[in-house]
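# got a predicted structure plus its sequence, pasted below:
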Amino acid sequence: MDPKEAYNIRAISEVKLEPRGLIHGETWIKDNNYLTTIYLNGKPLLEGKVSLPRFHGDDLYYVRNDGSASLMVQSAYGEPRVAAELGKILKYERHVKGLLILGEDLLDKQSAIAPFSTEKMKYRFDGRGLLRTRTSLYLLKDRELTKMLGGDFDVTDFSTNGKRVVVSTTQPDDDLGLNGLYELDVDNGEMWRIDRKEGIISAISVNEGGEVVYLGHDKGKNPWAVKEVILPERGERYQCGNTCGSSVLTDVFDGAKERLIYHDDEIITLGQVGGEVNLYRIADGKVEKITQGNHVIRLFDYNGSLAYSFTTPEKPSLLFHDGIYDPNPHVKGLTPVKVNSKIEGWGIITGDNPTILFIHGGPHMAYGYSYFVEFQFFASNGFNVIYANPTGSQGYGEEFAKGCVGDWGGKDMRELLDFVNDARRQFNLSKKIGVTGGSYGGFMTNWIETHTDVFSAAVSERGISNLVSMCGTSDIGFWFNAVEAGVEDPWSREGMDKLMRMSPIYYVDNAKTPIMFIHGEEDYRCPIEQAEQFHVALRSRGVESKLVRYQGDGHEHARKGKPDNMVHRLNLKLEWFRSHL
């Protein structure tokens, strides 16, 4: 399999149940672009850079993304017209006053390159760049667009039953990204707080009767906190599986985001247990798991009937609605086998061949029963692929997720090394082994580089080498690094000392393993300076090191970066591991 073939897949990227039937979207790659076809009951409606299709009466609404975001209206017989134009459109819903739209202002060319000043710690964000505009709530009425709620903060979500409007924003602490839940009066712009504690709100839903529910937690700046389904006005909260929502990763480019649906008296959302993600129903005070299987559900909709997309280790993207539809009948990945180890993990075993250990990011994300283009690519090219969920991974309870805090590279690394030994014994593997990972997985790859010579080659992507410098350059590093290290003040001498001693670059004299760094130049989560300084430090000590930079790519370069760069990246990694393993 070559890289272009590996990415020759179609991903279910829209699932919406309408009175007319099921709308679904399929996204694929062509000429270095992501394109989408929208279908109604299996028949194509639209094609191009389009998203968010919805019917309002006889009119089809959708978003056209081509430099800017245009909300388009297609009547049954006329030509499509532009109803509103913004820099981004993330969501829209019908209200009695008009159409509520969540999006960002459209900047003119001069504003986009004008000098930028700030007094905030969070002034740029991965995938957005400098925060010249913020996410706001708009009202489209009689073809006139009015900003209803906006400022030097983000409106992160909203929901309405057509009358009541509930929003989540970062007003409680925009620098930390902590959310509050508010009711908004569309007539006069007045707001009042609904919840009492700050936390993270991933999604909101208001049912037909105006009751509100949200998915998230109210535990402040705790990245390891499990998410719950919370009804703040009832004082009720529920957990689906080991955490609500999904932290299971895939590199399939479906654009899935967390959501929940409040339909009549039923709440539908995702729940995760280890590496599997299923749908749950909350009704009459009880939580019921309504799908079963070793898979990861990605998108869903519910209006009394159910439709959802899901992925399996063998299949990139499947759609369920009155049966299962497979947009990729030509794709059948190799099936992973559970590894007998203390932590949950899997192996795609091709024989007594070289092996690559993959380490996930987060650290509070997880691997599981999802398709990975990269795993199948390396397996098809004669490598064994092994991957696991060490302490810190989400899906095994909050204590397990918190277990790596203040101890990055401690228990988690020991578990991974034991996992490698367990896999080698179980499958009788005797050849060389390599290691790779991205983000926190890049940190772990760098840490392994300076703490063991078990591996014959490494590839560190969008990784972390210096937790101190990252505090001043990352969009979230100034607080995230501190809480993950168990440090109160990252700029105190004690704080800097602990962060430095948790940094791979502090131990650079121990490094021997050949390593390649892959980084997007517009990565603001783990900025490219992290790779730059480690590469220079290693070269100064005669360690084989290669730095690869991708212009125009951010932190998501391996999951939804520029397609040509993703193909180039897989070729590079294959050449590196072939030559060293």
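Yep, that arrived.
# from here on, contacts and neighbour counts on C-alpha atoms
Will do.
# mind jotting down where the helices sit in this structure?
3-6, 109-113, 373-380, 398-402, 411-427, 440-449, 467-473, 477-485, 493-501, 529-540, 557-560, 563-580 (DSSP state H).
# and the ones you listed as JSON lines, adding distance to residue 195?
Formatted as JSON lines, these follow (distance: least, C-alpha to C-alpha, whole Å):
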{"stretch": "helix 3-6", "distance to residue 195": "46"}
{"stretch": "helix 109-113", "distance to residue 195": "36"}
{"stretch": "helix 373-380", "distance to residue 195": "41"}
{"stretch": "helix 398-402", "distance to residue 195": "22"}
{"stretch": "helix 411-427", "distance to residue 195": "35"}
{"stretch": "helix 440-449", "distance to residue 195": "32"}
{"stretch": "helix 467-473", "distance to residue 195": "30"}
{"stretch": "helix 477-485", "distance to residue 195": "23"}
{"stretch": "helix 493-501", "distance to residue 195": "33"}
{"stretch": "helix 529-540", "distance to residue 195": "38"}
{"stretch": "helix 557-560", "distance to residue 195": "34"}
{"stretch": "helix 563-580", "distance to residue 195": "42"}
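# comparison target below:
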Amino acid sequence: MGKRAVKVKDLSLLEQYSDPQIGHLGKMYVFTGTIINEEQEYNEHLYVQDLYNDTPHQWTFGDVKDRFPRFSPDDQTIVFLSNRSGVNQLWSMSTTGGAPKQLTYLEHGAGEPHWSPDGRYILFAAVYKHDEDPSKEKKKDQDQKQNKASPLRIQRLKYKSDAQGLHDDQTQQLILFDVQNQTCKKLSTNDVDHTVGGWAPDSRTFAYTANVNGDHHIGQDIFIRSIDIDDDPRPLTGSEGTYHSLNWSPDGLKLACLGHTFTHDGATQNQLWTFEAETAEKTSLTPGFDAQLGDAMISDFQSAQHNPGPVWVDDQTLLFTASQAGRTGLFSTTLDGDVETVLDQNQHIYSFSLHAESNKLIAGISKPTDPGNFYMISLKDGKVKKQTDANASYLSEVELQEPEIMTFTSRDGWQVQGWFMYPYHYQPGDKYPLILEIHGGPHAMYGYSFFHELQVLTGLGYAVLYTNPRGSHGYGQTFVDAVRGDYGGKDYSDLMNAVEETIKHYAFIDESRLGVTGGSYGGFMTNWIISHTNRFHAAITQRSIANWISFYGVSDIGYYFTKWEIGEHLLDDPQKLWDHSPLKYAREVDTPLLILHGEKDFRCPIEQAEQWFTVLKYNDKEVEFVRFPEANHELSRNGPPHLRKARLNEMVAWFQRYL
């Protein structure tokens, strides 16, 4: 008897391994395993594994979310973030055993912990109002105050975000936890959000990033300061770009980071930079490496995992990930800018942790037929050894489709990469419908990573095509920049050409049964496609954009993203925004359309779906609209599990109805 097809409900059978962290002694590593429990909620537990043992051991249990585990410098303690007391606080466990111990009792919780090299302090960012004092901690015996809803006064340009919702006067402040005295003190004073950038080797100095220039400025600057509460931060950058993922060199003389200087606005590829800690002298180590540094991969399982940024092997060499041609691989560079490949295969390296002394690292790797496992990689000889076997039982039961790579030549001669997946139990001589999937971003990429949604569609008997049209990362700066100011132009041609070439190549595709779907930018393109061609027979648009004019004022990024991507601000040229809006062409739509949208989506707010639905429905188009309560822009990737499944079930029902 053959293996069964992948199903929507299989989300609850999958476990996600993430955030590996090797101990300082190089003997073991800790990581997070995420599952969906019987109540359709996420549980996150800590696992520990000896580097030379094939079996990880679960360390935490229960209906909790334990994340960001970090070893103390002597490997005797693991500090992690947990919601087991109701709000995320810092907890600790001894590596020799014992129950978790709560460390902080802050009213609004704590953030990702960063040990000082001497083990005396833990630095983190936490939410505070401008007039709060971190010494006034929330003790165990205090009841949570239930405040009634009150008016929200808005004075900032950026007053909401998809991740946090509506903003009040709370900001992310830098908090220092004294391990011996078990006390917290706030180090930062500016009423802006701060992100910890790591400790210098002296255990007195640290770096962080912040935007201190107001909401009209889009970027993050680097600052250095000491743990002395009256120390003034020293800027390393001058508001000319945006920087993140900071790491100090072992000798404490340099900082490495990823970032860019907005040469192509939001389509600018990251570079790897080093800064002299004393002089702030800046150097790009990758000016000739034409790829997106970091992880640009889109999937619904291992997307946006914790990435350590550039990691120092020694004072002269750094490791980093980069995304190109549908792969996220691992690379190294010297301070001379000599970039070499460490591991770059048809796969997705979504996280890694290095033990520099032994030249070994643990990498999280996903492939189209593997949701994700950890591998030990030796930098000395390049050997790769699998450490875990997550989801082995599940994978033995289901038939996963391995995508075939395709290359399409667009009308202007540009090469576009794509992948084709056969339907489950394909039988020669039979005809099958085809579904085109379009990724969001648009500055992201599809590639060699596990994608549950695509496997579900093939399991139902659909062939699936997904591509990286111009505007995608992975093919150089010119390619990723080419979509700006041309949404619905040559990117549209890239997608339609890929469909036509695929139909010609695979004779079993029934071109009378074509479907199209996508989210965010992919939702915009779905809307654009069905308002410009009747080639498709069913469409599903998700968290989409229909009207750039209103998007400008309602999206958390609209006031700058619209200029970056479409080319104009609202008051400068509203006609250009309207010309690129699918809503303008609503009367041309004849394809049956399902609209899926989260009610708490602040990136592409639900009013976009409401406008699109109302205009189409008024004009007697075949359209339905499904709203998902409590869901933001990340619904398909890390939204509430029951809503993720509901979304997939809606997609399945629509395509089965019309295809």
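Here it is on my side, so go on. Remember, predicted model here, so these are calculated numbers, not experimental data.
# what's the most buried one of the helices of the first structure?
When you average the neighbours per residue for each of the helices of the first structure (mean count of other C-alpha atoms under 10 Å), helix 440-449 leads with a mean of 27.
# average offset of that helix relative to the second structure?
For helix 440-449 of the first structure, the mean deviation from the second structure after alignment is 0.7 Å (mean C-alpha distance after the TM-score superposition for the first structure).
# just tell me the aligned range of that helix in the second structure.
Alignment of helix 440-449 of the first structure against the second structure: residues 521-530, by TM-score structural alignment.
# what's the spacing between the matching stretch and its chain's center?
21 Å (C-alpha atoms, centre = their mean, to the nearest Å).
# next: stretch 92-102 of the first structure.
With C-alpha atoms, centre = their mean, you get 27 Å for stretch 92-102 of the first structure.
# kindly report the same for stretch 181-189 of the first structure.
With C-alpha atoms, centre = their mean as the basis, stretch 181-189 of the first structure stands 30 Å off its chain's centre.
# counterpart of residue 38 of the first structure over in the second structure?
Per TM-score structural alignment, residue 38 of the first structure is aligned with residue 46.
# mind listing what that match touches?
Residues in contact with residue 46 of the second structure, defined by C-alpha atoms under 8 Å, 6 or more residues apart in numbering, are 30-33, 58-60, 66-67, 69.
# isn't residue 88 of the second structure up against residue 112?
No: in this structure, residue 88 of the second structure is not within contact of residue 112 by C-alpha atoms under 8 Å, at 9.8 Å.
# residues shared between the contacts of these two?
residue 81.
# quick one: which of these two has more around it?
residue 88 (24 against 21; other C-alpha atoms under 10 Å).
# so what does that one match up with in the first structure?
In the first structure, residue 88 of the second structure lands on residue 69 (TM-score structural alignment).
# sorry, back to before: ok, residues contacting the match of helix 440-449 of the first structure?
437-442, 488, 492, 516-518, 536, 539-546, 581-582, 588-591.
# and which of the contacts of residue 46 of the second structure is nearest residue 159 of the second structure?
Among the contacts of residue 46 of the second structure, residue 67 lies closest to residue 159 of the second structure (C-alpha to C-alpha), at 28.0 Å.
# need the contact list for the alignment partner in the first structure of that closest one.
Alignment note: residue 67 of the second structure maps to residue 51 in the first structure; criterion TM-score structural alignment. Residues near residue 51 of the first structure by C-alpha under 8 Å, 6+ apart: 14, 25, 36, 38, 62-65.
# so where do the strands sit in the stretch 301-450 of the first structure?
Secondary structure of the stretch 301-450 of the first structure by DSSP state E, counting those that start in this stretch: the strands cover 306-311, 318-320, 324-325, 337-338, 345-348, 355-359, 384-388, 433-438.
# in a markdown table: the ones you listed, plus mean neighbour count.
Converted to a markdown table, the strands of the stretch 301-450 of the first structure look like this (neighbours: other C-alpha atoms under 10 Å):
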| stretch | mean neighbour count |
| --- | --- |
| strand 306-311 | 22 |
| strand 318-320 | 20 |
| strand 324-325 | 14 |
| strand 337-338 | 14 |
| strand 345-348 | 23 |
| strand 355-359 | 26 |
| strand 384-388 | 25 |
| strand 433-438 | 24 |
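# could the ones you listed be laid out in a markdown table, adding distance to residue 250 of the first structure?
Listed next are the strands of the stretch 301-450 of the first structure as a markdown table, based on distance: least, C-alpha to C-alpha, whole Å:
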| stretch | distance to residue 250 of the first structure |
| --- | --- |
| strand 306-311 | 9 |
| strand 318-320 | 14 |
| strand 324-325 | 20 |
| strand 337-338 | 18 |
| strand 345-348 | 15 |
| strand 355-359 | 13 |
| strand 384-388 | 13 |
| strand 433-438 | 13 |
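# which one of these lies closest to residue 292 of the first structure?
Judging the strands of the stretch 301-450 of the first structure by C-alpha to C-alpha, what sits closest to residue 292 of the first structure is strand 306-311, at 11.7 Å.
# and that closest one, how far from the chain's centre?
18 Å.
# how near is the match of residue 38 of the first structure to residue 89 of the second structure?
Separation of residue 46 of the second structure from residue 89 of the second structure (C-alpha to C-alpha, to the nearest Å): 15 Å.
# again, but for residue 403 of the second structure
Noted for residue 403 of the second structure: a distance of 42 Å to residue 89 of the second structure, by C-alpha to C-alpha.
# the two: which is more packed in?
Neighbour totals were compared for residue 403 of the second structure and residue 89, and residue 89 leads with 25 against 18 (other C-alpha under 10 Å).
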